[in-house]
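**Q** I'll drop the sequence and a predicted model, then ask my questions.
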Amino acid sequence: MGKGFSVGRQEMYGAGGFRLNVHLLFHRPVSAQLTPEAQLADVMREHYNRLYDYGLKLTNGDEDTTKDCIQETFLAYWHHAADWATIQSVKAYLLVTLRNRIIDHQRQQHRFVPTVFWADSNEMATQPDFMFSPEDFMIQEATRTERSRLLAEALNGLTRRQREAVFLRYLQEMDYADMAQVMGVQERTVYNLVHEGLNALRQRLPPAWLLRLAGWLLSSVFIQ
């Protein structure tokens, strides 16, 4: 299943009176003064794929849960239309909302075990896991399949919060202030997580591989 948002009536006319004319998703009004509905359509166009990628990481690839939580995220954003002018970063607002929706969903599914700690850190298991897969590297050549697998393993060797910080910093291209808002920690903590994560990767990967990993982190594809 692809990650592009669906425009089926069942999804777009969902619970809570969430009504969006799907025509607006593809045809932006010419008027400089956009209606709230048109503004929401713009936000959905701009941020859906970003939310989808982040949601898949938090749900270990559960597409159905990810899509449901994304819809709830846009619904929450729509319900707070009166506050749109005060939102400093729409990207951070949506990612925070999606993260909280997924955490709530997983708690309802009893997927959290509050008394268990992660083996490689002091992190309580009260947050969704965050894992990379070989497909994240967008490597098309069959000869590079093993390399992509090993790189994914190196990234997954980081702590959960380090993985999430690296993802938000380089794939979502977020600044540290927004990352801190999304992750619910201090800005200095986010900086340290990224720094420690990159240092750990330097210890686990040969220099030549680090150059390729840097190319992926900056452009989502490997440099030649």
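**A** Looks like it arrived, so ask away.
**Q** hey, let's count contacts and neighbours off CA atoms from now on
**A** Will do.
**Q** which of the three states applies to the residue nearest the centre of the chain?
**A** Centroid-nearest residue in the chain, with Cα atoms, centre = their mean: residue 54, separated by 1.8 Å. Three-state assignment for residue 54 (DSSP: H, G, I helix; E, B strand; the rest coil): helix.
**Q** look up the closest residue to it, ignoring the ones flanking it.
**A** Spatial nearest neighbour of residue 54, excluding adjacent residues (Cα to Cα, 6 or more residues apart in numbering): residue 95 at 7.9 Å.
**Q** run a quick neighbour tally on the one you found.
**A** Neighbourhood size, residue 95 [other Cα atoms under 10 Å]: 25.
**Q** OK, contacts around it?
**A** 51, 54, 182 (Cα atoms under 8 Å, 6 or more residues apart in numbering).
**Q** look up how far residue 143 lies from it.
**A** Distance, residue 95 to residue 143, by Cα to Cα, to the nearest Å: 35 Å.
**Q** here comes the other one, which I'd like you to weigh against the first:
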Amino acid sequence: MDYKKLTDEQIWKLISMGDRTAFGFVFKTFVKEFFKYGCKFTKDKALIEDVIQDTFVSLWKSKEKVKIEKSIKFYLITAFRRELIRRISAERKFDTIEDCADTYFIEHSYIDLLVQHQSSIQMNEDLTHALSQLTARQREAIYLKYFVELSYEEIAETLDMQVPSLYNLIMKAMKALKLSMKNEKLLVNLK
């Protein structure tokens, strides 16, 4: 069966009826993306792998009870993020999710994706600097929107925000990026 041609609803129906092959397809489809996303929160690869594994095991165990109303990807990434932050918080004894989110960092592959069509090394450095000026929450929202390709509604739910607040967060982040990039270009031109 070609699972790529099925809708999320159809795949989930198969999984909820115990189709291990459909479940394996979902795992293979998202595991690398979730690992990469987890690396935004921690460098502990073993922890990320454990949380991914536990997220999928938990889903399999509760497959008959779980109702996936949006997308499988959205459901899984939300569950994965929640559990990863819970475990990081427990390890580091953070008081809030925001404290944990402050550890969110930019990896070079993330930057490379943003500037893949740019040949200039300077542009890459400018973008790295511009992204580092954003808050952790802004970087995460941009990542979820443009790289994980979640909808605004899904991102808002994942980040436990209202949709209008998310619009503002992303809009401010994009303005800050544009301004920072413009300022970097001015500095380079003055040299």
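**A** All right, it came through fine. If you're wondering where the values come from, they're calculated on a predicted model, not measured in any experiment.
**Q** got a TM-score for the two of them?
**A** Here the superposed chains carry a TM-score of 0.75, computed using TM-score structural alignment, normalised by the length of structure 2; 167 aligned residues with a Cα RMSD of 2.8 Å.
**Q** how about the contacts of residue 95 of structure 1 in JSON lines, adding distance to residue 162 of structure 1?
**A** Output for the contacts of residue 95 of structure 1, formatted as JSON lines (distance: Cα to Cα, whole Å):
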{"residue": "51", "distance to residue 162 of structure 1": "19"}
{"residue": "54", "distance to residue 162 of structure 1": "14"}
{"residue": "182", "distance to residue 162 of structure 1": "14"}
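**Q** so what does the residue nearest to the centre of structure 1 match up with in structure 2?
**A** Using TM-score structural alignment, the partner of residue 54 of structure 1 in structure 2 is residue 37.
**Q** repeat for residue 161 of structure 1
**A** Aligned partner of residue 161 of structure 1 by TM-score structural alignment: residue 137.
**Q** wait, isn't residue 48 of structure 2 in contact with residue 38?
**A** Yes - assessed by Cα atoms under 8 Å, residue 48 of structure 2 is found in contact with residue 38 at 5.8 Å.
**Q** what residues do these two have in common as contacts?
**A** residue 84.
**Q** which residue lines up with the residue nearest to residue 54 of structure 1 in structure 2?
**A** In structure 2, the residue equivalent to residue 95 of structure 1 is residue 77, according to TM-score structural alignment.
**Q** what separates its match from residue 35 of structure 2, distance-wise?
**A** Distance of residue 77 of structure 2 to residue 35 of structure 2, given as Cα to Cα: 10 Å.
**Q** with residue 29 of structure 2 instead?
**A** Distance, residue 29 of structure 2 to residue 35 of structure 2, by Cα to Cα: 12 Å.
**Q** can you check which helix is longest in structure 2?
**A** helix 163-190 (DSSP state H).
**Q** in that one, what's buried?
**A** 166, 169-170, 173-174, 176-177, 180-181, 184 (16 or more other Cα atoms under 10 Å).
**Q** with distance to residue 104 of structure 2 as extra columns, can I get these in CSV?
**A** CSV is the format used below for these (distance: Cα to Cα, whole Å):
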residue, distance to residue 104 of structure 2
166, 18
169, 16
170, 16
173, 15
174, 18
176, 18
177, 17
180, 20
181, 21
184, 23
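**Q** what's the farthest-apart pair in these?
**A** 166 and 184 (26.5 Å; Cα to Cα).
**Q** element containing residue 51 of structure 2, please.
**A** Per DSSP states H and E, residue 51 of structure 2 falls inside helix 45-61.
**Q** equivalent analysis for residue 166 of structure 1, please.
**A** Using DSSP H and E, residue 166 of structure 1 sits within helix 160-166.
**Q** which residues touch that helix?
**A** With Cα under 8 Å, 6+ apart as the test, helix 160-166 of structure 1 has contacts from 129-131, 155-156, 179, 190, 193-194, 196-197.
**Q** identify the farthest-apart pair in the residues you listed.
**A** 156 and 179 (19.5 Å).
**Q** more neighbours: which of the two?
**A** More neighbours surround residue 179 than the other of residue 156 of structure 1 and residue 179, with 25 against 16 (other Cα under 10 Å).
**Q** the more buried one matches what in structure 2?
**A** Checking TM-score structural alignment: residue 179 of structure 1 goes with residue 155.
**Q** is it true that that match touches residue 144?
**A** Yes - if you go by Cα under 8 Å, residue 155 of structure 2 and residue 144 touch, sitting 6.6 Å apart.
**Q** compared with structure 2, how much does the helix or strand where residue 95 of structure 1 lies deviate?
**A** Assessed by DSSP H and E, residue 95 of structure 1 sits inside helix 90-108. Averaged over the aligned pairs, helix 90-108 of structure 1 sits 1.3 Å from structure 2 after superposition, using mean Cα distance after the TM-score superposition for structure 1.
**Q** now the following helix or strand past that helix: buried residues?
**A** Moving toward the C-terminus from helix 90-108 of structure 1, the first helix or strand encountered (DSSP H and E) is helix 145-156. Within helix 145-156 of structure 1, the residues that count as buried by 16+ other Cα under 10 Å are 148-149, 151-156.
**Q** can you list the residues that contact helix 145-156 of structure 1?
**A** Contacts for helix 145-156 of structure 1 (Cα under 8 Å, 6+ apart): 131-135, 137, 139, 163, 201, 204-205, 213.
**Q** swap in stretch 149-160 of structure 2?
**A** 74, 78, 81, 141, 144-145, 162-163, 166-167.
**Q** and those, which two are the farthest apart?
**A** Using Cα to Cα, those reach their maximum pairwise distance at 81 and 167, which is 20.5 Å.
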